[in-house]
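**Q** structure for the following, please:
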Amino acid sequence: MNTYQRIEKAINYLQTHFREQPDLEQIAEQAHLSAFHFQRLFTEWAGVSPKKFVQFLSVNYAKELLLNQRLSVSETAYETGLSGTSRLHDLFVSIEAMTPAEYRDGGQALRIRYQFADTLFGRVVVAATEKGVCTLQFIDDDQAGMVLLRQLWPNAVLLPGTDAMQEQALLRLTENLQQPAPLALHLKGTPFQLKVWEALLQIPEGKVAVYGDIAQLATAPAAVRAVGTAIGDNPVAYLIPCHRVLRKSGELGGYHWGTTRKLSMLFRESVSFDYQCSNR
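**A** Predicted coordinates for the structure are as follows:
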């Protein structure tokens, strides 16, 4: 059992038992660790103690995020212009769309290098063309990852191995980077999907948005349902932060890779955000 799997088991337990205020020994038992080792593991992973995390859950964490850390669409529009790309997109993540032929032909002309890796939020498969990262998804095991790659890229040449773009993507999922290096994504998607994914890049770490916010940023305010579908089709986990989108009610909503993982990401980012703000 890797670190994230232990954390995930503990968080699942806390989500269903937080009203009982379980003690450290009860939580640690879920991760099959002693209380001492679990306390250290959880604190290293999250930046706060398990007790502090229970307190977050007790005040209905997602609703608190929505109330206090929601992205201001008007401020974002002022900073970036709705018809332009965000500064985050310009400085840190850039999206290049695949050509219609690459999209249509299942990557027939592409050589895609891939690897499997463990991250803060579980095991992933990450793959890149010569132009940028094209896939980053959480997987149950490497065999499932290979099946996924072949479904996504049935006609591409798939080559095991690492490259600089993969490594830069993985750094963002394994370390707290204050100044991440620029990262290129090479994605297949419809023009509408690409516009939604670019809108997601405007949600900074420590902030959240609702589906209607993303619809406005994607200049499609009347297409909230279609925007939700496009968000669910995001091919690059975490780097395109679809986990930062909540329902208007403050509920977490769905997540392609599991709501526990989504909560884990939001919680860890919020802790990092609060820490950075307190040290400015």
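**Q** going forward, measure contacts and count neighbours with C-alpha atoms only.
**A** OK.
**Q** how many other residues sit next to the closest residue to Trp153 other than its chain neighbours?
**A** Distance criterion Cα to Cα, 6 or more residues apart in numbering; nearest residue to Trp153, sequence neighbours excluded, is Gly106 at 5.1 Å. Gly106: 17 surrounding residues under other Cα atoms under 10 Å.
**Q** ok, Phe36 next?
**A** 11.
**Q** quick one: the residue nearest to Trp153 and Ala156 touch, right?
**A** Yes. Under the criterion of Cα atoms under 8 Å, Gly106 is in contact with Ala156, at a separation of 6.7 Å.
**Q** where do the helices of this protein begin and end?
**A** 3-17, 24-30, 35-46, 50-58, 61-69, 73-80, 87-91, 100-104, 142-152, 164-174, 191-200, 211-217, 224-232, 259-278 (DSSP state H).
**Q** please identify the most buried of these.
**A** Ranked by mean neighbour count, these are led by helix 211-217 with a mean of 23 (mean count of other Cα atoms under 10 Å).
**Q** so what touches the lengthiest strand in the chain?
**A** Counting residues, the longest strand found in the chain (DSSP state E) is strand 111-119. Residues outside strand 111-119 that contact it (Cα atoms under 8 Å, 6 or more residues apart in numbering) are 4, 123-130, 142, 145, 156-163, 166, 170, 173-174.
**Q** try 7 Å this time
**A** 123-129, 142, 156-162, 173-174 (Cα atoms under 7 Å, 6 or more residues apart in numbering).
**Q** one more to line up against the first:
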Amino acid sequence: MEIQQEIDYKRIADAIEYFRLNFKSQPGLEQAAEHVNLSPFHFQRMFKQWAGVTPKQFLQYLSVEHAKAILKGEKATLFDAAFETGLSGTSRLHDLFIKLEGMTPGEYKNGGEQLQINYSFAETPFGTILAASTHKGICYLAFVDQGHEEAFAELYRHFPNAVYTHITDQVQQNALFVFTQDWNKLKEIKLHLKGTAFQLKVWEALLKVPMGGLTTYSGVAGEIDNPRAMQAVGTAVGHNPVAFLIPCHRVIKATGELGQYHWGSARKNAIIGWEASKVFSV
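**A** A predicted model of the protein is given here:
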């Protein structure tokens, strides 16, 4: 089942990238289905099951016009109305459940010395992910594209002096509920992060960007009261150690273009469109 989910996501991501690269020619359902070696019927059904909307509707959420409208605040009333009526408002709540705590200077300096870190691999709508946690919360979350061994090696580089146990704990399980959209099971998610004071401020600012919402590097710089620090903000965003939960994928260019992403532009497109489909399709 997990292998099939990975295959399905890769096909969806491939189709999204195909649409993005060929948007000007407006390729149809048949062309996209052929690109991923599926019949139009099966492709439409798979895409609708994954995103909750049709491929054509999904691509609308990835358009520059849609992004600009959100950046200008034209969607704010929709967010407010949805939240007040209890419709798609609950799909934003996971941002409010996330609490961030920085590691102590000693933990930061010593590469996680004496830290006990549990880690495990799980499947998400966007591919395999590596989740790692301390007794205080999630300390690392990264998509796996080069195999489990390389993914763990990258985690180890973050905390070379920690003690590791390959086990799925309750902290990880609770955090992963955000991918299922089952808010009834979601308790408060705590993050235990290794970062500078500036990085922590940037990551906290990202948590304020709601699901379906977007911001820019200058927007984040303004949020932390340092409007000239756009380049430093970009660096901090790029060093985000917790994929998806700290939504660095919601930071785009001021032009409305979605831009690059640490875990690949195709995945960024998939996540942004998926989140928009959960909010705006209600």
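**Q** where does the TM-score land?
**A** Taking TM-score structural alignment, normalised by the length of the first structure as the basis, the two superposed chains have a TM-score of 0.86; 262 aligned residues with a Cα RMSD of 2.4 Å.
**Q** hmm, back to that, mind putting the helices of the first structure into TSV with distance to Thr119 of the first structure?
**A** Below are the helices of the first structure laid out as TSV (distance: least, Cα to Cα, whole Å):
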stretch	distance to Thr119 of the first structure
helix 3-17	8
helix 24-30	21
helix 35-46	11
helix 50-58	20
helix 61-69	23
helix 73-80	30
helix 87-91	23
helix 100-104	29
helix 142-152	14
helix 164-174	5
helix 191-200	22
helix 211-217	27
helix 224-232	21
helix 259-278	12
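**Q** separation between the corresponding residue of the second structure for Leu252 of the first structure and Leu214 of the second structure?
**A** In the second structure, Leu252 of the first structure lines up with Leu258, judged by TM-score structural alignment. Note on Leu258 of the second structure: its distance to Leu214 of the second structure, by Cα to Cα, to the nearest Å, is 9 Å.
**Q** who's more crowded, these two?
**A** Leu214 (27 against 22).
**Q** ok, that one to Ile272 of the second structure distance?
**A** 9 Å.
**Q** overlap in contacts of these two?
**A** Arg250.
**Q** okay, which residue is most central for the second structure?
**A** Phe244 (2.6 Å; Cα atoms, centre = their mean).
**Q** what sits against that residue?
**A** Contacts of Phe244 of the second structure (Cα under 7 Å, 6+ apart): none.
**Q** what's the match for it in the first structure?
**A** In the first structure, Phe244 of the second structure lands on Tyr238 (TM-score structural alignment).
**Q** rewinding a little: can you check which part of the second structure the longest strand of the first structure sits on?
**A** Under TM-score structural alignment, the match for strand 111-119 of the first structure is residues 116-124.
**Q** ok, stretch 11-28 of the first structure next?
**A** Counting by TM-score structural alignment, stretch 11-28 of the first structure corresponds to 16-33 in the second structure.
**Q** any chance you could list what contacts that stretch?
**A** So stretch 16-33 of the second structure is contacted by 15, 39-40, 43, 266, 270 (Cα under 7 Å, 6+ apart).
**Q** how about the nearest residue to Thr43 of the first structure, chain neighbours excluded?
**A** Ser49 (5.0 Å).
**Q** quick one: map that neighbour onto the second structure.
**A** So Ser49 of the first structure corresponds to Thr54, using TM-score structural alignment.
**Q** my read: its match touches Lys48, true?
**A** Yes. Counting by Cα atoms under 7 Å, Thr54 of the second structure touches Lys48, with 5.3 Å between them.
**Q** so what's Leu62 of the second structure up against?
**A** Taking Cα under 7 Å, 6+ apart, we find Leu62 of the second structure in contact with 269, 273.
**Q** again with Trp274 of the second structure
**A** Ala51.
**Q** against Phe38 of the first structure, how distant is the alignment partner in the first structure of it?
**A** Alignment note: Trp274 of the second structure maps to Arg268 in the first structure; criterion TM-score structural alignment. Distance, Arg268 of the first structure to Phe38 of the first structure, by Cα to Cα: 17 Å.
**Q** got it, and Ala218 of the first structure?
**A** 42 Å.
**Q** now Gln115 of the first structure
**A** From Gln115 of the first structure to Phe38 of the first structure the distance is 29 Å (Cα to Cα).
**Q** do the same with Thr219 of the first structure
**A** Per Cα to Cα, Thr219 of the first structure is found 46 Å from Phe38 of the first structure.
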